[in-house]
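[1] attaching a predicted model along with its sequence, questions to come.
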Amino acid sequence: MTDLPAAPAPAEHRPAGRVVLAGAPLGRASDASVGLAQALATAPLIAAEDTRRLHRLAADLGVAISGRVLSFFEGNEQTRVPQLISALRDGLDVLVVTDAGMPSVSDPGYRLVAAAVQAGLLVTALPGPSAVTTALAVSGLPVDRFCFEGFLPRKGGSRRRLLAELSGERRTMVFFESPHRIAESLADLAEALGTGRPAAVCRELTKTYEQVVRGSLAELREWAAGDVRGEITLVVAGLPAGPAQVAPTELAAAVSALEQAGQSRKEAIAEVAAAAGVAKRLVFDAVVSAKRHD
């Protein structure tokens, strides 16, 4: 007697699905993990930032996608999350794939992860490339401690306020930036952190035209005046330990001496900041504080 196939379990008895965050290659399809290729072939539901890029990646890997594919990008992320949570509760695993790198790192995915965690659903990951750690590794800057600041604000005023807050940051900083704003951002960074601060512009990582340009913020500002294209990750050294030993009163006194010698306050602050290796904002604050105490 032939056994009949078991009836599907009722939805209320079916185990919930998992959110699977899949790291996609930054450039070369050959950098994809075996786990990613297998997941693309077997996932019942794929949430993709760009469905065309997803199918191109699958084709490059020789993988046939068998599951359903949904677009999942910044513009529809908020409305798509409830649909994906419903699918998870129905027992479907949801594979999240962005254009490059790890989902939720300045890419779609965070809202889904937060909603899944709140709902008590399982979230896991297929480890893969990240532009943040890749740029850090090739930057030549200290990587023992770092912070990731995502994309810098688009508006100049907001960007300058954020950078002023970061002027005393001692960890290496990592930013994402678009090619048409990189020149302005480097100029603001030089103004806030000091023209001599070491940094690296990592462009088109792992791709055919990969380029890593290292130098001071002043040098990179000049380099960015040309035609810059591609995906950019910017790595900037933190405030070195030495300048912290220079007391604000000493900075203010140095500015005062230069002013008495005939320099304008702006020129004096810039010269003292460069000599001490600190941001001009820190010297300016020292001058204001000294005058307040006087």
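    Perfect, thanks for sending it. Residues are numbered from 1 along each chain as shown.

[2] CA only for contacts and neighbour counts going forward, please
    Will do.

[3] ok, the residue nearest to the spatial centre of the chain to residue 105 distance?
    With distances taken as CA atoms, centre = their mean, residue 150 lies nearest the centre of the chain, 3.7 Å away. According to CA to CA, to the nearest Å, residue 150 and residue 105 sit 8 Å apart.

[4] all the helices of the chain, residue numbers only.
    For the chain, the helices defined by DSSP state H cover 34-42, 51-60, 77-89, 110-118, 131-139, 156-165, 182-193, 217-223, 248-260, 265-276, 280-293.

[5] which of these sits most buried?
    helix 182-193 (a mean of 22; mean count of other CA atoms under 10 Å).

[6] and it, what does it pack against?
    Counting contacts by 3 or more CA pairs under 8 Å, 6 or more residues apart in numbering; DSSP states H and E, helix 182-193 packs against helix 156-165, helix 217-223, helix 280-293.

[7] distance to residue 206 added to the ones you listed, as CSV?
    Shown next, in CSV, are those (distance: least, CA to CA, whole Å):
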stretch, distance to residue 206
helix 156-165, 28
helix 217-223, 21
helix 280-293, 36
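
[8] of those, which is nearest residue 61?
    Closest to residue 61 of those is helix 217-223 (CA to CA; 36.7 Å).

[9] what's the spacing between the closest one and its chain's center?
    The chain centroid and the centroid of helix 217-223 are separated by 21 Å under CA atoms, centre = their mean, to the nearest Å.

[10] one more: stretch 106-114?
    Centroid separation for stretch 106-114 versus its chain: 14 Å, with CA atoms, centre = their mean.

[11] second structure follows, compare the two:
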Amino acid sequence: MIILAATPIGNLGDASRRLVEALEAATVVAAEDTRTTLRLLAALGIANRPRLIALHDHNEKDRAPELVELARGQDVLVLSDAGMPTVSDPGYGVVAAAAAAGVEVTAIPGPSAVVTALAVSGLPTDRFTFEGFVARKHGERSAALRALASEPRTMVFFEAPSRVAATLADMAVAFGAERPAAVCRELTKLHEEVVRGGLAELAAWAEEGVRGELVVVVAGAAAREVAFPDAVTQVLELVRTGMRLKDAAAEVAGLTGHSTRSLYQEALARRA
């Protein structure tokens, strides 16, 4: 089978027993960076030296069929440099190919920068969306952020230290200067830091220079003040586009703050 294995995002002590056992038994490991994997094996005191196959963004399309064929006769362990494979890291193409070929896929869960940052951000965790890395170019980044301006869920982004100040400044324009956010730096490492504040405030802070691995967590848009009858009309409009009534009521409820159940029942009554 294909085994997706989460690796520590910083603190080596977060390596699970299952991960260690899998590395000790592995015969084939597909790794984002084979050098990083060799360092991980050495740091964990693992003597086993499996066959290492490089799997990264530039070769995954070509490597996936090979790995799936290997997995028909033996387990193939898939690792990213840190965290869970497939989450802004290689692995999705392999999983998709394995699923299409009927090859079993499983995972060894573990550290995740996305969930860790969300948990320590101090922002709502009940509903969230992971947006990965934003575009590098200012125009594309600004357009993508504007499209998220009314997103009601907490948003989680990855960003590079060299671009985080510019990204936070663009977020302040797209989402509003006072929109609450948190920059989570060097999670689980010695110099872990979480800086919270409004987006404009955080952009000014980042101008002084930021180092390390970063995750930016931004609060979702506040519910707009929409009268209940108008909210029901929005639900019915979404239904006319093909959305299920239950899903439409839930979406409008998230945007307006009205009860999903109330919207559903009133929309149902109007349709009767």
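    Thanks, I have it. A quick note: this is a predicted structure, and the numbers were derived from the prediction, not measured.

[12] hmm, back to that, quick one: closest of the helices of structure 1 to residue 71 of structure 1.
    Closest to residue 71 of structure 1 of the helices of structure 1 is helix 51-60 (CA to CA; 6.0 Å).

[13] and the closest one, which stretch of structure 2?
    Mapped onto structure 2 using TM-score structural alignment, helix 51-60 of structure 1 spans residues 34-43.

[14] looking at the helices of structure 1, which is nearest to residue 200 of structure 1?
    Residue 200 of structure 1 sits nearest to helix 131-139 of all the helices of structure 1, at 5.6 Å, using CA to CA.

[15] so which bit of structure 2 is that closest one matched to?
    Under TM-score structural alignment, helix 131-139 of structure 1 corresponds to residues 113-121 of structure 2.

[16] for stretch 5-16 of structure 2, buried residues please.
    5, 6, 7, 8, 9, 10, 15, 16 (16 or more other CA atoms under 10 Å).

[17] which one among those gets closest to residue 79 of structure 2?
    Distance to residue 79 of structure 2 across the buried residues of stretch 5-16 of structure 2 (CA to CA) is lowest for residue 5, with 5.7 Å.

[18] tell me the counterpart of that closest one in structure 1.
    Per TM-score structural alignment, residue 5 of structure 2 is aligned with residue 22.

[19] residue contacts, residue 234 of structure 2?
    residue 252 (CA atoms under 8 Å, 6 or more residues apart in numbering).

[20] just to confirm, which helix or strand has it in it?
    Using DSSP states H and E, residue 234 of structure 2 sits within helix 228-240.

[21] how close does residue 66 of structure 1 sit to residue 95 of structure 1?
    In terms of CA to CA, residue 66 of structure 1 sits 13 Å off from residue 95 of structure 1.

[22] so for those two, which residue has more residues nearby?
    Higher neighbour count among residue 66 of structure 1 and residue 95: residue 95, with 24 against 13, using other CA atoms under 10 Å.

[23] alignment lookup: that one to structure 2.
    Residue correspondence to structure 2 (TM-score structural alignment): residue 95 of structure 1 is matched to residue 77.

[24] would you confirm that that match contacts residue 32?
    No - in this structure residue 77 of structure 2 lies outside contact range of residue 32 using CA atoms under 8 Å: 11.4 Å.

[25] for the corresponding residue of structure 1 for residue 104 of structure 2, grab the count of nearby residues.
    By TM-score structural alignment, residue 104 of structure 2 lines up with residue 122 in structure 1. As a burial measure, residue 122 of structure 1 scores 15 neighbours (other CA under 10 Å).

[26] and the closest residue to residue 122 of structure 1 other than its chain neighbours, what is it in contact with?
    Once flanking residues are discounted, residue 122 of structure 1 sits nearest to residue 18: 5.0 Å by CA to CA, 6 or more residues apart in numbering. Contact analysis of residue 18 of structure 1 by CA under 8 Å, 6+ apart lists 88, 92, 93, 94, 121, 122, 123, 124.

[27] so which of those is surrounded by the most neighbours?
    Each of the contacts of residue 18 of structure 1 was scored for neighbours by other CA under 10 Å, and residue 94 scores highest at 24 neighbours.

[28] that one contacts residue 20, doesn't it?
    Yes - the criterion here is CA under 8 Å, and residue 94 of structure 1 meets it with residue 20 at 6.0 Å.

[29] what are the boundaries of the strands in the stretch 151-272 of structure 2?
    In the stretch 151-272 of structure 2, the segments counted as strands under DSSP state E, counting those that start in this stretch are 154-159, 180-185, 193-198, 214-218.

[30] matching residues in structure 1 for the second one?
    When you say that, I think you mean strand 180-185 of structure 2. Taking TM-score structural alignment, strand 180-185 of structure 2 hits residues 198-203 over in structure 1.

[31] mean shift between that stretch and structure 2?
    Here stretch 198-203 of structure 1, set against structure 2 after superposition, deviates by a mean of 0.4 Å using mean CA distance after the TM-score superposition for structure 1.
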